[in-house]
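# next one to model:
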Amino acid sequence: MRRGPLREGTFRSRLHEPRTAVVLGRWLGAAVLLCFLTGLLSHVLQQPPGWVAGLLPSRPVNGYRVTQGLHVISGTAAIPLLGAKLWTVYPRLFEWPPARSVAHLLERLGIAVLVAAMLLELFTGLLNTVQWYPWPFPFRQTHFWLGWLATGGLLVHVGAKAPLIAAHWRRVRPELAGRRAFLGVVAASVAAVTVTTAGQTVPWLRALDLFAPRRPDIGPQGLPVNRTAAQAGTTTVPADWRLQVDGPHPYSLSLHELAELPQYEHDLPISCVEGWSASARWSGVRLRDLLDRAGAPADATVRVTSLEADGPYRVMDMPAGYARDPLTLLALRVNGEVLAADHGFPARIVAPNRPGVLQTKWVQRMEVL
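Got it, this is the predicted structure:
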């Protein structure tokens, strides 16, 4: 029944062998585990469970920039590694007969689930970096659960293959002809996709940022944006706009009144889930000063509502650890200029160590919970 390209003897390369697979598996496993752990952290920061929300730290300032940058970098690096790994082992995918026993059938089904989950996880993650979603299911929830499925499947697979892995873990002499060259090509491919995309978050690689979907220095006022004012329906701000602050002592302020309050300047990054980040000089009013004026308790969570009519992050809750940080601003200016509409005019939130989707733009109301 095996005919054409699947017939016996088709796969002639000597590199379809366990030692090559084990070496590639080590590299791929490291990339997947790093990608999984940093992705899990990103998920918690974006949508923290209630018992975690008050424990999330606002420092280090560049924490999310580093972890989410590593998430996208390791996920991108895993793509050529997975391709090389599958090339090394794919003759085993066409073993005949397909199942020699119930245990063998379960092992092959597990491998099928693992491969499918890995391919779909990396494919959806790659398209998310360019904000293209050609599927009917929600990306974030699907990507989260696929991450668990792929990582769990990988750990089960390693456990099932532990004896084989142990037998081929160490280098053997003499070296198989062509193995070192093949692994060198794979390593060079990983290095190439890394250095030509990581510049969207790693400043000293910016000159090599050839294929990343973002340049951190291109956009309105020298900063990129994901959601524009036109997309959010906030290109025109009401002439009578006032910031409403609700708490024990509610009040409201016009833009002119906000500008007359003590102003602070801080260098803070905008770090987005798609993997890009950019630092800027933000200036505005400290959030803690606005909360103190409203009589907010020191441990109060703050709910921030945007002018935009809809959107998954139109309403954002900020735990006290962020709201009380002296670096957290209701920003009115960036790099010495009044905020452009795309950057959140008349006012936006900028806080340390937070995902960009939670740096609410076009702020209309703050409510002490």
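# only C-alpha atoms from now on, for both contacts and neighbour counts.
Fine.
# measure residue 94 to residue 236 for me?
As for residue 94, its distance to residue 236 is 61 Å (criterion: CA to CA, to the nearest Å).
# so these two - more neighbours on which side?
A count of neighbours by other CA atoms under 10 Å puts residue 94 above the other of residue 94 and residue 236, at 13 against 10.
# contacting residues for the more buried one?
Residue 94 makes contact with residue 6, according to CA atoms under 8 Å, 6 or more residues apart in numbering.
# cool, and residue 95?
If a contact means CA under 8 Å, 6+ apart, then residue 95 has no contacts.
# how far away is it from residue 300?
To residue 300, residue 95 is 61 Å away according to CA to CA.
# ok, which stretches of the stretch 51-200 of the chain are helices?
For the stretch 51-200 of the chain, applying DSSP state H, counting those that start in this stretch gives helices covering 63-89, 102-129, 139-160, 162-167, 179-195.
# most neighbours per residue, which of these?
helix 63-89 (a mean of 22; mean count of other CA atoms under 10 Å).
# want to put them side by side, so please do this one too:
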Amino acid sequence: MSRRPRPTLPALRPPEFTGRLHDARTATAVGRLLGAAFAVCFLTGLVSHYLQHPPDWLADRLPTRPVWGYRLTQGLHVATGLAAIVLLLVKLWTVYPRLFTWPPVRSVRHALERLSVAVLVATAVFQVLTGLLNIVQWYPWPFSFVPVHFAVAWVVAGSILLHLAVKAPEIRAHWRRRSPGTLELPAEDVRDRRSLLLGVGAAVGVVTATTVGQSFTPLKSLDLLAPRHPDHGPQGLPVNRTAAAAGVSAGGLGEWRLDVLGPRAYSLTLDALGAMPRAFVTLPIACVEGWSVDADWAGVRVRDLVERAGGRPGRDAVRVTSLEVAGSYRVMEMGTEYVDDPLTLLALALNGRRLSLDHGFPARIIAPNRPGVLQTKWVHRLEVL
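The predicted structure is shown next:
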């Protein structure tokens, strides 16, 4: 009686890729655009972080001009971050076959190279993903977004520099349109690559055009994909944090008074505050999520309030406290540049009407070239430092 032969398992082999656009020239072309996007994100992210969390030596030297400076830098940060999502996906598509090369490690140098690529890919994906979720204000993670996003940004920057150093010869060989000594793709593949790059450009253009209107208001009519529209909200402005979310209610305001602490401390009722000389300014409010819009504000200059309390103009900083029950920005400090600026107001009115509760009634801070999270709402105390 003969025995049946045992079935044999097929030999394990690494996958083979025959796609014709997974080449170094295509990867370099996309990588140049992606690198530029990450560079803009990194530099504008530094601006945002140090405006929000300045070290002591910088706190009194933050510039208040141009008044639209933060609006520009943060708008660029979010716009290029969204564009980077498209570019990163295409870049990973062009190079992913190399992740399956065999053997996976050929030398110590090759192992270090692959490790650096793994760190770069992981941190880059982390940055664009968490940045996207921050724009829509969804935080499904247990850590604080701002310090982690800032720290990982440095890791991404270092990983990119290391990757450029390791891949410099290959990048140099494929940087220009035609490089001597390099193997060019067949004519039909060159056309495919051109079509791919045109498609990438179109995708980036569509994403930018349908989101940048939240900060570049001439394009606000195309603002279809951004989570905020610059004209939608109470008194014509968006609201990130409502009074209800902050634990502030009209009934809880009671006999509101503004306490100004300093060498000559004093308190003001809302009527007394409103009777002080009023200033009118047009300033943008710009938030870290990328939206911004100009508005007309009316109120009392902060430097007048500080000087009345015995503060020294141009020399004293101010600590501002909100009625907000809890939050990372319930207490905010302003350096002397902001305090002394004639455009920095304790605002009482917005676009010709008294502040709504969601916009900070009875009083809020508005200052030039300053992140929206530091334009403190529901102010009840100013303390001269």
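# just to revisit the earlier point, out of the helices of the stretch 51-200 of structure 1, nearest to residue 231 of structure 1?
helix 102-129 (17.8 Å; CA to CA).
# most centrally placed residue in structure 1?
Closest residue to the average C-alpha location of structure 1: residue 273 at 3.9 Å, with CA atoms, centre = their mean.
# does it count as helix, strand or coil?
Residue 273 of structure 1 falls in the coil class when you classify it by DSSP: H, G, I helix; E, B strand; the rest coil.
# contacting residues around it?
By CA under 8 Å, 6+ apart, residue 273 of structure 1 lies in contact with 42, 68, 355-357.
# repeat that for residue 83 of structure 2.
Counted by CA under 8 Å, 6+ apart, residue 83 of structure 2 has contacts 37, 204, 207-208.
# repeat for residue 156 of structure 2
120, 123-124.
# what's the distance between it and residue 266 of structure 2?
Taking CA to CA, one finds residue 156 of structure 2 at 50 Å from residue 266 of structure 2.
# also residue 155 of structure 2?
Taken as CA to CA, the span from residue 155 of structure 2 to residue 266 of structure 2 is 48 Å.
# name the helices or strands packed onto the helix or strand harbouring residue 30 of structure 2?
Here residue 30 of structure 2, judged by DSSP states H and E, is contained in helix 24-52. Applying 3 or more CA pairs under 8 Å, 6 or more residues apart in numbering; DSSP states H and E, we find helix 24-52 of structure 2 packed against helix 69-95, helix 145-166, helix 168-173.
# could you find the closest non-adjacent residue to whichever residue in structure 2 pairs up with residue 206 of structure 1?
For residue 206 of structure 1, the aligned position in structure 2 is residue 220, judged by TM-score structural alignment. Of all residues not flanking residue 220 of structure 2 in the chain, residue 213 sits nearest, at 3.9 Å (CA to CA, 6 or more residues apart in numbering).
# in structure 2, which residue range corresponds to the lengthiest strand in structure 1?
When structure 1 is scanned for its longest strand (criterion: DSSP state E), the result is strand 277-286. Alignment note (TM-score structural alignment): strand 277-286 of structure 1 is matched to residues 292-301 of structure 2.
# counterpart of residue 353 of structure 1 in structure 2?
For residue 353 of structure 1, the residue aligned by TM-score structural alignment is residue 369.
# count the residues that sit near the closest residue to its match other than its chain neighbours.
Spatial nearest neighbour of residue 369 of structure 2, excluding adjacent residues (CA to CA, 6+ apart): residue 67 at 4.5 Å. A total of 18 residues lie near residue 67 of structure 2 under the criterion other CA under 10 Å.
# what lines up against residue 67 of structure 2 once you look at structure 1?
Match for residue 67 of structure 2 (TM-score structural alignment): residue 61.
# I'd say that match and residue 267 touch.
No - the pair residue 61 of structure 1 and residue 267 fails to qualify as a contact (CA atoms under 8 Å) at a distance of 9.5 Å.
# which element is the match of residue 353 of structure 1 on?
Under the criterion DSSP H and E, no helix or strand holds residue 369 of structure 2.
# wait, isn't it in contact with residue 73?
No - counting by CA under 8 Å, residue 369 of structure 2 does not reach residue 73; the two are 10.1 Å apart.
# related to what we said a few turns ago, output the contacting helices and strands for the longest strand of structure 1.
strand 264-271, strand 329-334.
# residue 76 of structure 1: which of these is closest?
That would be, of these and by CA to CA, strand 264-271, which comes in at 17.5 Å.
# average gap between the closest one and structure 2?
Compared with structure 2 after fitting, strand 264-271 of structure 1 deviates on average by 0.8 Å (mean CA distance after the TM-score superposition for structure 1).
# what's the angle between that strand and strand 329-334?
Counting by axes from the mean of the first three to the mean of the last three CA atoms, to 10 degrees, strand 264-271 of structure 1 lies at 90 degrees to strand 329-334.
# now strand 264-271 of structure 1: buried residues?
Using 16 or more other CA atoms under 10 Å as the burial criterion, the residues of strand 264-271 of structure 1 that qualify are 264-266, 268-271.
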